[in-house]
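> Coordinates for the following, if possible.
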Amino acid sequence: MKNYVTQKGDTFSSLARQFKLKDEGILKTYHNLHCPQEDVMQEPVPGKTIFIPEDPQLMAHETQSQDISDSSQEESTDEMSSGEEDTSEQQAKNEEPSSEKTDQQSNKEEKKDKKEDSSSSPHEGKYFIVQKGTVQCNQGFKFPKFKVTSHQKHYWNDEEGNADYLAVTEDDLQLDPAAQPFGQCKLKPSSGGYLPCAYAPAGKWQKTYEKVKVMGKSCLTEISELMCSTGGKITILKHGQQSETSKSQVGKANTQEQQVYNPVVDFDEFKEDTKGTDELYYS
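From the prediction side, this is the model:
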């Protein structure tokens, strides 16, 4: 047992720490049990003597403190590890739906691509356009032919290289005749009638067949169209690949045989009508 004269500002708590006791309650109880009745205190009184225990069991050993500290640190580490594991598990859970979502999105895109591939092209079953094909404008009156200038290389269904069968591409904007190809323009009314066509293509041909190209230029089919700067819409009237019959062929044809094929037509009269003309007749 030690004796200690209390100083101003001392408390059982501060004295317990000073003398390395387990807690202030031990110090207070020990003193009040061993002191005279008149020296019993609830808080230290300056100038009074306090009895300090020296029993090792009442002391706060450093090893115990270290154990407590280590235990607390281990618990803290375990909590942190547990928290990290929970966070990792949560992240994994969050990533799994994300991965599934990505897979679903990928599958949707693949199905979409397959659907697009399987769906028929609007050009399917359509004829390619050749130079002798004709066009029409929804604001015009005449039907000019094409004049191919983008190449002199590819011909549709003609082994002899006849210019009439040159493939028309998106860059072929010239028409035959070049001047006023559609005659008059409905968008230019006047007191004396419609004014002449002022053909002015607005860019290249649209709705071309991009899978078939000549010298890098997409080919035209029956659904291709072109806009005129004046406001008209130009579309394909005839693709130009029809077989043609000249007047000499008409003259040599067997009337009775043709009458079987075309019972409504008076073929002899038709022969007379074709004499003296250079027109070609499309079948």
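> contacts and neighbour counts: CA atoms only from here.
Noted.
> Can you get me a residue count around residue 130?
Here the number of neighbours of residue 130 (other C-alpha atoms under 10 Å) works out to 29.
> Return the residues in contact with it.
Counting by C-alpha atoms under 8 Å, 6 or more residues apart in numbering, residue 130 touches 146, 155, 156, 164, 165, 166, 167, 168, 239, 240, 241.
> among these, who's most crowded?
Per-residue neighbour counts (other C-alpha under 10 Å) across the contacts of residue 130 peak at residue 168, which has 30 neighbours.
> Let me know whether it touches residue 148 as I believe.
Yes: contact criterion C-alpha atoms under 8 Å: residue 168 and residue 148 qualify, at 6.1 Å.
> which residues do these two both contact?
Shared contacts of residue 168 and residue 148, defined by C-alpha under 8 Å, 6+ apart, are found at residue 131.
> Another for comparison:
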Amino acid sequence: MSTAIPYLVKKGDTLETISSELGIKDSYDLRTYHNMNSEVKDGLGADAVEGKTLLTPPQERIDAMNAKRADSEEKDKAASDKQEEEKKEEEKKKEEEKKEAAKSEHDDKYFVVHGATCACNQAENPKQTAKLLVTSHQKVVLNDEDKKFFATEADKTFDPAAATFGKCKLQPSSSGYLPCTLSPAPKWSKVYEKTQILGNKALTEISTLQCTIGGKIEIVKHGQTNSVMKEHAENTNPAALALINPAVKKPALETAYPSVSGITLKSLENYPDFKPVSSSEGKKVEQLFVRPNTECSFEAKVKKGNLALTSWVIYEGHTGDKDKKLFTSEQVGTNFKNSFPALGKYRVEGYGKPKKEDFEKGKYDKNDPDCSIDIEVVYNKLVGNELKPIDGENFTKSVNGKIRIRQNFPVTFSAKFLMPPTNDELERLKLYATDASGNIIKSLKLDNSVSFTPINTKAQYKIIAEYKLDSGEVNTQSFIAETMANSVSGISHNAEVIRPGTPMSFSVKEGAFSYYIPNDEIANEAINNELKEVKWNLNGRLIGAGKTIVIPGHEFIRKEKYVVEAYVMKANAYGT
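Alright, predicted model coming up:
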């Protein structure tokens, strides 16, 4: 065995500094070595003493000490890591159990809506009920037949307001129990956290509200219609049931959050001709106008991940600010329906990873315009001041900056609405035409169109639309123009240079207004009448009428230039 090496402790030395100089990892090992190799009377206490001799180990002993110490530290670290991991697993398990317990608490329970009936367990008459009134918002409705507003933890207004639940057993008096003087707590308990409206959690059938006097208010009837319950009970997609029944048990879901690449507005209620509109990557957010209470059906496009974990959020306004979240519906799947009862601007977004501050430090708690569509809820109205000509290229023309309409030709105009009008809206629309004196002339109104034939020469006509808004105000549009007869602007012929005595054929090719309109019998009848008015001159001499003419060869005997002209009102190609 190697011999200990004596070391005289100098001023300022400590076990730590001496161990460091010798390369010993832990000063405890140096003290232990000295005490095991020295006399008892020379044993070392808490630290080295100046002037005393300290027995230090040789190098091979130091190496053995350090190796043993490293092995011990590694084992301690492994044990500590294992203990920490077990602790985390236990905490995770408890958290999952807590979440599962909270989730199962709402199993088979329905959302509560405006008009739900409630009762108090301290009412003298246990059957005494009051209606819950939703006052926290007028923005989000449950998608049932009656379009009722979601009730939230902030809704504490009841009907009746006085003696809400009759008489209170906790307020006795000499003449009996006093009337209920409801004094509710700030918010309801047992609320459903995955659906929020303006930051307030939604109520389900198990939610309760504590009265500070001592009673507990409970839900008796949730307020939804039976048809809605049946509709959703028949829905075979458990995730989609969350729109009405938030906690129908779902299959076990992997935490494979979906990667949503875009959303599509698939359909609008009572709008069979609606064409789906999709969000666009890197482009301006698509914007649509819809009427109040129109059910909008959206679908999310998912690249990968668990489709059932797709969530939806509605923002107030078109900016997507996270503090403007109006309604969130988490993990309900790729299909989402919503009606907007209140006028205003909204943004709808489909997303995958949770938009929460406690999820990855709020990394995903921001709006993605690529997965958003903007909705503006408005009442329908006329847009602009001027009516729209239908197939106007056939009968309208700008001449010297003034609009002209084709004389003796059927013209049709329609009102320009913000949205395609419904039958109810068309009943509030008046379309008619007047002459220059303001007299209403004969016309045909069909849905959103009015047709008539302007027959007066160089006469002014005014076509008018009047639409009565929901507010009672009247929108107007008009179209004012003066008539102009059609005129020939081009003819066709079979040759420009001919031998003397050769017959020639000519035909009207073009006019100020088109002489060719396919598949329109009424228009073509008017065109045929116009063509009957066409006259043909040869060198200023009238030789025929109609759309076409064949000039016999004897008219072209002499070798010279000939002028053939087609006109309606006045010839001006020869001698003028």
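> Assign the counterpart of residue 81 of the second structure in the first structure to helix, strand or coil.
In the superposition onto the first structure, residue 81 of the second structure corresponds to residue 99 when matched by TM-score structural alignment. The local conformation at residue 99 of the first structure, judged by DSSP: H, G, I helix; E, B strand; the rest coil, is helix.
> about what we covered before: mind checking which of the contacts of residue 130 of the first structure land in helices?
With DSSP state H as the criterion, helices contain none of the contacts of residue 130 of the first structure.
> At which residues are the strands of the stretch 151-300 of the second structure located?
157-159, 167-173, 176-179, 192-197, 200-202, 208-210, 216-221, 260-268, 277-278, 287-290, 295-302 (DSSP state E, counting those that start in this stretch).
> Can you add mean neighbour count and distance to residue 479 of the second structure and give those strands back as a markdown table?
Shown next, in a markdown table, are those (neighbours: other C-alpha atoms under 10 Å; distance: least, C-alpha to C-alpha, whole Å):
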| stretch | mean neighbour count | distance to residue 479 of the second structure |
| --- | --- | --- |
| strand 157-159 | 18 | 53 |
| strand 167-173 | 16 | 68 |
| strand 176-179 | 16 | 67 |
| strand 192-197 | 21 | 47 |
| strand 200-202 | 23 | 51 |
| strand 208-210 | 20 | 62 |
| strand 216-221 | 19 | 57 |
| strand 260-268 | 21 | 32 |
| strand 277-278 | 18 | 32 |
| strand 287-290 | 16 | 26 |
| strand 295-302 | 20 | 35 |
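> can I get those in TSV with distance to residue 475 of the second structure?
Below are those laid out as TSV (distance: least, C-alpha to C-alpha, whole Å):
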stretch	distance to residue 475 of the second structure
strand 157-159	39
strand 167-173	55
strand 176-179	53
strand 192-197	35
strand 200-202	40
strand 208-210	49
strand 216-221	45
strand 260-268	25
strand 277-278	29
strand 287-290	18
strand 295-302	26
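> Of those, which is nearest residue 92 of the second structure?
Comparing those against residue 92 of the second structure with C-alpha to C-alpha, the closest turns out to be strand 192-197 (19.5 Å).
> looking at the strands of the stretch 151-300 of the second structure, which is closest to residue 123 of the second structure?
With C-alpha to C-alpha as the measure, strand 167-173 is the member of the strands of the stretch 151-300 of the second structure nearest residue 123 of the second structure (4.9 Å).
> Quick check: the closest one compared with the first structure, mean distance?
After superposition onto the first structure, the average distance of strand 167-173 of the second structure to its aligned residues comes to 1.0 Å, using mean C-alpha distance after the TM-score superposition for the first structure.
> In the first structure, what range does that strand match?
Counting by TM-score structural alignment, strand 167-173 of the second structure sits on residues 184-190 of the first structure.
> neighbouring contacts of the matching stretch?
139, 140, 141, 194, 195, 196, 197, 198, 230, 231.
> which among those end up buried?
By the neighbour-count criterion of 16 or more other C-alpha atoms under 10 Å, the contacts of stretch 184-190 of the first structure include these buried positions: 139, 140, 196, 197, 198, 230, 231.
> Those residues into JSON lines, with extra columns for distance to residue 269 of the first structure?
Shown next, in JSON lines, are those (distance: C-alpha to C-alpha, whole Å):
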{"residue": "139", "distance to residue 269 of the first structure": "36"}
{"residue": "140", "distance to residue 269 of the first structure": "33"}
{"residue": "196", "distance to residue 269 of the first structure": "37"}
{"residue": "197", "distance to residue 269 of the first structure": "37"}
{"residue": "198", "distance to residue 269 of the first structure": "40"}
{"residue": "230", "distance to residue 269 of the first structure": "44"}
{"residue": "231", "distance to residue 269 of the first structure": "43"}
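> ok but residue 256 of the first structure is inside a strand, no?
No: Residue 256 of the first structure: not assigned to a strand; according to three-state DSSP it is helix.
> what's around it, how many residues?
12.
> Which secondary structure state does residue 128 of the second structure sit in?
Classification of residue 128 of the second structure by three-state DSSP places it in coil.
> wait, what's in contact with it?
Neighbouring residues of residue 128 of the second structure by C-alpha under 8 Å, 6+ apart: 119, 120, 165, 166.
> Thanks a lot, catch you later.
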